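> Sequence and computational prediction follow.
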Amino acid sequence: MLQIRPTCENCNKKLPHNSDEAMICTFECTFCKDCVELLHHICPNCGGGFEKRPIRPSNLLKKYPVSTKIIYKPVDLEEHFTRFNINQ
């Protein structure tokens, strides 16, 4: 069961359960589309790619609540680009 985290790890933008802006990696690291573009589609935590996060239907929220845990770890872009050999 996906956690459906509430915010972008990089910019802290709110990403509710029905957001079209939410992207996740294989470990559910959660970022908004703008930050994924900034990161060149490479997760700064695991090095994997991103996919659109599925939307949890509202009628399932009571039985399967979304996470309220905020993970806010702004990415050092210079370090990210160096670590993953991204040319700017």
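Yep, that arrived. Residues are numbered from 1 along each chain as shown.

> alpha carbons only for contacts and neighbour counts from here, please
Noted.

> those strands in the chain, which residues are they?
Listed in chain order, the strands found in the chain under DSSP state E are 22-24, 30-32, 51-52.

> Which one, of these, ends up nearest to H80?
H80 sits nearest to strand 30-32 of all those, at 14.7 Å, using Cα to Cα.

> Find the centremost residue of this structure, please.
Nearest to the centroid of the C-alpha atoms of the chain, with distances taken as Cα atoms, centre = their mean, sits T30, at 1.6 Å.

> you'd agree that one is up against S19?
No - using Cα atoms under 8 Å as the test, T30 is too far from S19 to be in contact (11.7 Å).

> Against that first model, consider the following:
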Amino acid sequence: MLELRPGCEACDADLPADLPGAFICSFECTFCHDCAATLQQVCPNCGGELLPRPRRVGAKLAANPASSQRVYKPRQL
């Protein structure tokens, strides 16, 4: 199951699990739409492709909540 981190690693913008706009790589590094575009859809941590993160909604989100642990690594984008 995906961790669904709550914020962008580059700018710390909130990324709710039930809304679109988050992008992840295969290691679940997480970025907002704007930062992913600036990074040209390439993860700066592992070099992997950044793809839209699936959403988790309703009862599934209630039963399997998103992570509350933020990963913030400010970068010069």
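Here it is on my side, so go on. All values reported here derive from a predicted model rather than from experimental measurement.

> before we move on, the earlier item: to R83 of the first structure, which of the strands of the first structure lies closest?
Using Cα to Cα, the strands of the first structure put strand 30-32 closest to R83 of the first structure, at 18.7 Å.

> Show me what the closest one is packed up against.
The helices and strands touching strand 30-32 of the first structure, judged by 3 or more Cα pairs under 8 Å, 6 or more residues apart in numbering; DSSP states H and E, are strand 22-24.

> who touches the residue in the second structure sticking out farthest from the centre in this structure?
Checked against the mean C-alpha position of the second structure, the extreme residue using Cα atoms, centre = their mean is A59, at a distance of 20.9 Å. Applying Cα atoms under 8 Å, 6 or more residues apart in numbering to A59 of the second structure gives no contacts.

> what about it, distance to A10 of the second structure?
30 Å (Cα to Cα, to the nearest Å).

> How many neighbouring residues does the residue lying closest to R53 of the first structure once chain neighbours are set aside have?
Counting by Cα to Cα, 6 or more residues apart in numbering, R53 of the first structure lies nearest to M23, which is 5.0 Å off, once chain neighbours are set aside. With neighbours defined by other Cα atoms under 10 Å, the count for M23 of the first structure comes to 24.
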